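>>> need a 3D model of the sequence below.
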Amino acid sequence: MQVTTNTSQYCNKTYTTLFDKEKIENVVQPDVVIQMSEPVLYLVGDSTVCPFNDTYYYPRYGYGTQLFRYLNLPIINLALSGRSSKSFISEKNYQTLLQNIKKGDFLLISFGHNDEKPDLLRYTNASLKIDNPSSFQYYLFTFYIKIALDRGAIPILCTPIVRRNPAGEYAGIYIHRIDDTPSFPGGDYAESIRLLGKQLGITVLDLTHRTKELYETLGPEKTIILHARITENLNSIDNTHINIYGATLIANLLAEELSKTNNPLTKHIISQRVFPQEGILSHMLCI
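The predicted structure follows:
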């Protein structure tokens, strides 16, 4: 099932179906002062990264919750469900980042799922360049990358993970290539991140590419086991959000991609990593 500019009516229906299930969720964001002398890895991003408190049959887990299995440094996960690079800066968690990030820290930045939505509070334009204040690149640079660099911290960009396509075909919205909708120009959000990283000399971990490869290899039936599910019924599967097994697999992919770079965070990769096993799900059923 491909999303193309020649099928705008179908595209809009697909967008609505997926986007309606990707909600902005209110969570308590306490005023936190984090004082650590050692290097810290801060995570900012959306629901594919953040923690949840679900009562699903297979609860949602952002991949940021499982990075502790692969990296041996303190990890502060500030990501929030439903936020974009634009809307996140109005959150308390963003203020926590500003108040605490310091020289020697790392900032992993993972947005895209919500920047692409036709919503004035969240939308950013992936087709415009870094110098345009309405662009995706502008928000990533001005409010995250520059903040880290100014504090002596090291920013790392991640492209967004794919959405699961029940038909097993990965193009269009499933890999964050969005068509134009009224008042909201489309664009390729993963490619915008890649280009920004190349322009600035910032490490980019291409999770769009890696998860696309993974999902195409596994096929539609096997990717079901990676995703959250509201009930035991397969019809309740959440094709955007991953469960603890999917989160662990993607955290492992992230560590693999990181190991191919010369980023200083590679010093914190755990050398003897355990490959994720499907059995982890048997301990996480909420029924």
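
>>> only C-alpha atoms from now on, for both contacts and neighbour counts.
Will do.

>>> wait, Leu149 sits on Ile156?
No. Under the contact definition of C-alpha atoms under 8 Å, Leu149 does not touch Ile156, with a separation of 10.8 Å.

>>> to compare against the first, here's another:
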Amino acid sequence: MLTLLKLFAAFSLTVRCTVGQTVYLAGDSTMAKGGGGSGTDGWGQYLGQYLSIPVVNMAIAGRSARSYTDEGRFTTLINTAKKGDFVVIEFGHNDGTSGAVDNGREDAVGDGYNTTATVTEPDGSTLVIHTFTYYIQNAVTALQAKGAIPIVSSQTPDNIWSGSSIAAGPRFVGYMQTVGTRTGAVYVDHYDYVAQAYNKLGQTAVTAFYPLDHTHTSPAGANVVAQAFVRGLLCGTSILKGKVNAAGQAVPNGCL
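Below is the predicted model of the structure:
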């Protein structure tokens, strides 16, 4: 009888942790509602149609791993997510160096957790900043401590081609994979799954997805990018793939 009670208690705990699960998204304009403006939209707005649980898009245009941290947005997300919730984190487009004066978004170059850099602020003061991996790692481990399930996702490609293929990804793709390795969080190579989709469609068709610039997608393009993320989920090890619905199971292309 005692064993049965223990089993029932364990089952009840599992149910409480999974019922009512939510997927939260943290990222920049390529994921956010409205994208970069002027007829663009972020892929996070199209993910929900492929999952059986709700998606809350907390991506904000113009943010980097550092500024999302400094503005307290990761703190809000960590406080909001409950045990069993999924959190997809994807940055990189705004994380590059900004020149002689800090733009509030750049990260220290490198993937060392303890690596820092000193930047000059617009008022002439100096500030110590950390690496991309430092900011993302801190968010991931804080979420894991709460029992949430972070998924680290590489940034999406720009509409930049090398011959007949999308150009190779920037250093932040590798940095995000490094975070996954260090923390045990599942890594989705969103960059390469989008590149696979784009390469199949061809440059002319893909260029039509970019009405504003080479970074921000139209709604149609954002949907292709969302489908590529779902394909990455289905080909990976995240338990979130168990929440992919019939529409998600039918997204195009195969595993890399």
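
>>> picking that back up, between Leu149 and Ile156 of structure 1, who's got more neighbours?
In this view Leu149 of structure 1 and Ile156 are compared by other C-alpha atoms under 10 Å, and Ile156 has more residues nearby, 22 against 16.

>>> quick one: map the more buried one onto structure 2.
In the superposition onto structure 2, Ile156 of structure 1 corresponds to Ile151 when matched by TM-score structural alignment.

>>> which SS state does its match fall under?
Reducing the assignment to helix, strand or coil with DSSP: H, G, I helix; E, B strand; the rest coil, the entry for Ile151 of structure 2 is strand.

>>> tell me the contacts of it?
Applying C-alpha atoms under 8 Å, 6 or more residues apart in numbering, one finds that Ile151 of structure 2 lies in contact with 86-89, 185-188, 238.

>>> Arg66 of structure 2 matches what in structure 1?
If you follow Arg66 of structure 2 across to structure 1 using TM-score structural alignment, you land on Lys86.

>>> what's the neighbour count on the residue nearest to its match when sequence neighbours are not counted?
Nearest non-adjacent residue to Lys86 of structure 1, counting by C-alpha to C-alpha, 6 or more residues apart in numbering: Arg122, 5.6 Å away. As a burial measure, the neighbour count of Arg122 of structure 1 was computed by other C-alpha under 10 Å and equals 17.

>>> could you check how far Arg122 of structure 1 is from Asn252 of structure 1?
The span separating Arg122 of structure 1 from Asn252 of structure 1 equals 29 Å under the rule C-alpha to C-alpha, to the nearest Å.

>>> got it, and Asn262 of structure 1?
In this structure, Asn262 of structure 1 and Asn252 of structure 1 are 18 Å apart, going by C-alpha to C-alpha.

>>> swap in Cys50 of structure 1?
Applying C-alpha to C-alpha, the value for Cys50 of structure 1 to Asn252 of structure 1 is 16 Å.

>>> what does Val274 of structure 1 give?
Between Val274 of structure 1 and Asn252 of structure 1 the distance, using C-alpha to C-alpha, works out to 9 Å.

>>> show me what the one helix or strand Thr118 of structure 2 maps to is packed against.
Secondary structure from DSSP states H and E places Thr118 of structure 2 in strand 116-120. On a contact count with 3 or more C-alpha pairs under 8 Å, 6 or more residues apart in numbering; DSSP states H and E, strand 116-120 of structure 2 meets strand 126-130.
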